[in-house]
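J.: Return a 3D structure for these sequence lines:
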Amino acid sequence: MIASYLLGWFLPYRYIIWVNLAVCLTYASLMMTVTETPIYLLRMNRLEDATRAIAYYRGVSISSKVVLDELSKLKQQINVAVELLPTVISPSTRRAMIIVALLIGLQNTMGGNAVQVYAKEVFRQSAPKLSSNLCSVLLAVVILLGNIMSGVLSDRLGRRFLLMTSCLGSLVCLVVMGVQVQISFAPAWLSAVLCLCYNFIFSAGAGTVPFLLIAEVFIPEVQSLAAMIQIISMWLSSFVLLYIFPFMVKFLGMYGTYYVFAVASVACFLVSYFLVPETKGLSNAQIQLEFLRSRKKSRKNISPGLDGIPGRVWVLAIKELEPQVLSLMTNCLVQGRVPRRWKTGKLVLLRKAGKPEDQPSAYRPIVLLDEICKVLERILAARLSKHLENVGPNLSENHRGKTYHEAVVRATAGVAQIVRQIRGLGLTGPGTLHHPDWR
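T.: As a prediction, this is how the structure comes out:
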């Protein structure tokens, strides 16, 4: 970015086009020397090439255990049929898709990319007495420093805290910049300084953390698809904003455009505070549980069990009742039993749409348990999942997964594989399972 801004300062546009073309050709030439990814080779049924690619990237021999284990994992991932992805994607993955898409959309609406692309025009209108070319080069340096700062602080402060802090800092800078451009209460150089500060704060958090989340929050089986969708949404939203940015400046003025960006900063902060879980130091399975937990927090008004106490009441009362609840659950774990009442639920019949009410098949029965019982179940499930992931035992390769969502994904992939085998044998219709070829 620094080099491109320097070229824009000293060279005419026609020379910049030739320089960019040379860079593109160099990039394409270097890409031709890169070894193809193992996942692509496996999807093309090029098993030997995939094995050599894994050995190349791992820096080990083809026959090593590392290569064989990696190859086995990749085979399991690509077994998920594309047509079954809507059923494979877990609730935590759907929630992660929505939250990350919101962050990326709001990130673009905060104006960081627009300011970078239209840097010269922004500085010309915000600080007309200063050299816009010099300010643009300083902007590139500041953005680079912000990205470096993001890499340093994301593992120390956490992704969520860094994201929220960046949104608040960007909000302050944008509001002050808007007021300064509107009424000019300070020297012109203050606008340039504020613009540089805004881009530094934006790059240190809101401009980088969403892309870090893309790499962390999705299960391996849908990682590539989810990343592709998010990147496409990022470019689409960026294109829309860059297209309308000149019209925003024309009809709202530069100060009005800053105020719009400030509103987007507030929205991004609210999404980060209420929806984004902290992922620092967590495994993929733990991140999935965090997204499920945040999902259930937004559903505190679900129907209660026999005790009639909804989850919302427990959330409000837990500060006062925490010692008693902890003591009760500890006794349950020590004694290996739970109160008899917790084993009893309330039967509720849910009416199915479009079916006559006098038919038994028109109703789906569910049993509502007490919320306190479900809390203990979640604690046990989380501990067992963490134990299996970090300690063991060494599970069989045929085991469907250490966590619930991994088990669902791999079980569905197994069904998809069986369906493909049946189609490959031409075995469809009645009596398929009794056909001698299928047996």
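J.: going forward, measure contacts between C-alpha atoms and count neighbours the same way
T.: Noted.
J.: Strands along the chain, start to end?
T.: Under the criterion DSSP state E, strands of the chain are mapped to 346-351, 363-368.
J.: Quick one: those strands as JSON lines, columns for mean neighbour count and distance to residue 158 too.
T.: Listed next are the strands of the chain as JSON lines, based on neighbours: other Cα atoms under 10 Å; distance: least, Cα to Cα, whole Å:
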{"stretch": "strand 346-351", "mean neighbour count": "13", "distance to residue 158": "42"}
{"stretch": "strand 363-368", "mean neighbour count": "13", "distance to residue 158": "37"}
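J.: CSV for those strands, including distance to residue 160?
T.: What follows is these, written out as CSV (distance: least, Cα to Cα, whole Å):
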stretch, distance to residue 160
strand 346-351, 39
strand 363-368, 34
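J.: Out of those, the one nearest residue 96 is which?
T.: Smallest distance to residue 96 across the strands of the chain (Cα to Cα): 27.3 Å, for strand 363-368.
J.: Can you check which of the strands of the chain gets nearest to residue 27?
T.: Closest of those to residue 27 is strand 363-368, at 58.7 Å (criterion: Cα to Cα).
J.: let's see this one next to it:
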Amino acid sequence: MSLVFQALCTSIVCYTSLNMGLIMGWPSCTLKLFESGNTTLHRPMTETELALFGSLSSIGALISTPIAGYLLDVIGRKYCMILSALSYATAWGFIAFTTQVEMILTAIFISGLGASSMLIVRVYVSEFCQETVRGTMTTVSIVFYSTGLMIVYMLGGNLEYKMTVYSCLGISVVGVIILGFLKETPTYFLKRGMPEEAKKSIAFYRRVSVESKKVMQEMEALRRAFNPDLEQVVSPEEEKLKMAEKEEDKSPEKLTFWQFIKTSRSTRVATYLTLAIITLSTFQGLLVVQVYAVPLFEEAVPTMSSIACSVLQAFVTGAAGLIAGYLSDVAGRRPLVIYSSIASGLCCVMLGTQLHLHWAPHWVTAMFLYLFTVTYTLGAGTVAYVLITDVFLPEVKSVLSMFIIQWSWLCCFIILFIFNPLVSIIGLGPVFYMFGAFCLLTAVYSYFYQPETKGLPVDAVQLVLVRRRGEK
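T.: Here you go, the predicted structure:
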């Protein structure tokens, strides 16, 4: 019953990812309309405006992510989530009642402010879910994101412009309302010095009594995670000295954020690791396929319906994300990244040669696009974000998760903004060669530097990070 309830709460939180999928996929459905002479706007978009139309949400995310990282520990995970959901509803409200190009671009920027949910969802879900299902639950957001893509592709392909926008507005409003049923996380309450509220939160998400043994055990585990000494690798002599200090009641002074970073080697290693994996996985290129799905399929597979191909691609992404979440808790994070990145690299090379040389029928192009979607989502596209929830201690989790997600949005903006100009200069096939190179680099990096974190509590992960680093 507890796991079912955690899954339900995870779905409510991840509904905001569905809203992100709607707004991220919408440019794909309307790009051709907005650049045509028959546009619903007051004038057609220019080439620069079209590039901003697909990428401006990333700039909004760059601004909102550090704000969310700060607010996570001030107003809490739940209210940050509500603010994020409100951003999507506001953006769709702007789109529904304007025909000005500048206002449409402003709405896309506002929707990017809501994309801080990419950070908030993972922090929120990882803090109320049990460690045994943490990997699976944190990847549910990918399923909802893909569902959002699939919905907007279907709406855009079957409804007229205004009906599509009104439907998306209604969906986003629902996302704000349902968040009211959730509670704040126990980690936030304990960090704010509210242990009794933390107990109530654990009891709520585990569906047990506040006085139960389960609650007491989880409270003790949380208190251990808040002890920075647990992440240090010490010799027996150092351990004796520490015990002597405890006997003399020498309580350690609370460290500031920067002091903590300076003294915690495992936190620095975790930061380098997640930055590298996030950067490499973003430049593997699937985001481009999602945002520009309809025009991309029109060019790559002209004999097939681009809307049908885009919907199927979104469905494949969601299904692969769900499987990836399960596999990350069964097979482990590290092998998924290594083997799937190799497979993604091979798919990109084959796709590049097909687009470049046209050595097979068009359905082969579609097949490799779907294979690339599956292999990427099974590994780097999912595990990169699961790692963020695995490796950081509670003292620095909000700030460093914010920093990593903000960096990922910068990478997203770069790849989305340069994609169309790059295709114009070198062609679509060579662009996929570049994606393939990043896939193989990801596999090599993960093989040498990524430790396995499956099923480990955060204090144990710190030991793994430092020991693995010491072996290199």
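J.: quick one on the thing from earlier: among the strands of structure 1, which is nearest residue 217 of structure 1?
T.: Closest to residue 217 of structure 1 of those is strand 363-368 (Cα to Cα; 30.6 Å).
J.: Tell me the helices and strands packed up against that closest one.
T.: Packing partners of strand 363-368 of structure 1 (3 or more Cα pairs under 8 Å, 6 or more residues apart in numbering; DSSP states H and E): strand 346-351.
J.: ok, back up a step: nearest to residue 314 of structure 1, of the strands of structure 1?
T.: Among these, strand 363-368 comes nearest to residue 314 of structure 1, with 15.9 Å by Cα to Cα.
J.: so the closest one matches what in structure 2?
T.: The alignment of strand 363-368 of structure 1 onto structure 2 (TM-score structural alignment) finds no residues at all.
J.: any idea how far that strand is from the chain center?
T.: 34 Å (Cα atoms, centre = their mean, to the nearest Å).
J.: Then stretch 177-190 of structure 1?
T.: Mean C-alpha position of stretch 177-190 of structure 1 versus that of the full chain (Cα atoms, centre = their mean) differs by 37 Å.
J.: before we move on, what about stretch 315-330 of structure 1?
T.: Computed by Cα atoms, centre = their mean, the chain-centroid distance of stretch 315-330 of structure 1 equals 33 Å.
J.: before we move on, what about stretch 231-243 of structure 1?
T.: 17 Å.
J.: Stretch 5-13 of structure 2 now?
T.: 17 Å.
J.: Could you pull out the buried residues of that stretch?
T.: Using 16 or more other Cα atoms under 10 Å as the test for burial, stretch 5-13 of structure 2 gives 6, 7, 9, 10, 11, 12, 13.
J.: Over to stretch 240-255 of structure 1?
T.: By 16+ other Cα under 10 Å, the buried positions in stretch 240-255 of structure 1 come out as 241, 242, 245, 246, 248, 249, 253, 254, 255.
J.: The fifth one pairs with which position in structure 2?
T.: Taking TM-score structural alignment for the superposition, residue 248 of structure 1 sits opposite residue 422 in structure 2.
J.: which one is that match nearest to, not counting chain neighbours?
T.: Excluding the flanking residues, the one nearest residue 422 of structure 2 by Cα to Cα, 6 or more residues apart in numbering is residue 431, at 7.4 Å.
J.: mean distance, the longest helix anywhere in structure 1 to its aligned residues in structure 2?
T.: Longest among the helix segments of structure 1 by residue count, using DSSP state H, is helix 220-274. Aligned to structure 2 and superposed, helix 220-274 of structure 1 gives a mean residue distance of 1.9 Å (mean Cα distance after the TM-score superposition for structure 1).
J.: helices or strands up against that helix?
T.: Judged by 3+ Cα pairs under 8 Å, 6+ apart, the packing partners of helix 220-274 of structure 1 are helix 65-78, helix 91-109, helix 112-117, helix 119-126, helix 159-183, helix 209-216.
J.: Report how many residues lie close to whatever residue of structure 1 lines up with residue 331 of structure 2.
T.: For residue 331 of structure 2, the aligned position in structure 1 is residue 157, judged by TM-score structural alignment. Neighbourhood size, residue 157 of structure 1 [other Cα atoms under 10 Å]: 13.
J.: What's the separation between residue 124 of structure 1 and residue 170 of structure 1?
T.: Taking Cα to Cα, to the nearest Å as the measure, residue 124 of structure 1 falls 21 Å from residue 170 of structure 1.
J.: And the two? Which one has more around it.
T.: Neighbours per residue, other Cα under 10 Å: of residue 124 of structure 1 and residue 170, the larger number sits with residue 170, 30 against 17.
J.: check contacts around that one.
T.: 198, 199, 201, 202, 262, 265 (Cα atoms under 8 Å, 6 or more residues apart in numbering).
J.: Is it possible to mark the buried ones in those residues?
T.: 198, 199, 201, 202, 262, 265.
J.: Give the helix, strand or coil label for the residue nearest the centre of structure 2.
T.: Here the mean C-alpha position of structure 2 is nearest to the C-alpha of residue 118 (Cα atoms, centre = their mean), at a distance of 4.8 Å. Assigned with DSSP: H, G, I helix; E, B strand; the rest coil, residue 118 of structure 2 falls in the helix class.
J.: if we can go back for a sec, tabulate the buried residues of stretch 5-13 of structure 2 in a markdown table, adding columns for distance to residue 382 of structure 2.
T.: Shown next, in a markdown table, are the buried residues of stretch 5-13 of structure 2 (distance: Cα to Cα, whole Å):
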| residue | distance to residue 382 of structure 2 |
| --- | --- |
| 6 | 20 |
| 7 | 18 |
| 9 | 20 |
| 10 | 16 |
| 11 | 17 |
| 12 | 19 |
| 13 | 17 |
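J.: when you check the residues you listed against the helices, which ones overlap?
T.: Per DSSP H, those map to helices at 6, 7, 9, 10, 11, 12, 13.
J.: any idea what the third one aligns with in structure 1?
T.: Pairing criterion TM-score structural alignment: no partner of residue 9 of structure 2 within structure 1 is identified.
J.: That concludes my questions; thank you for your assistance.
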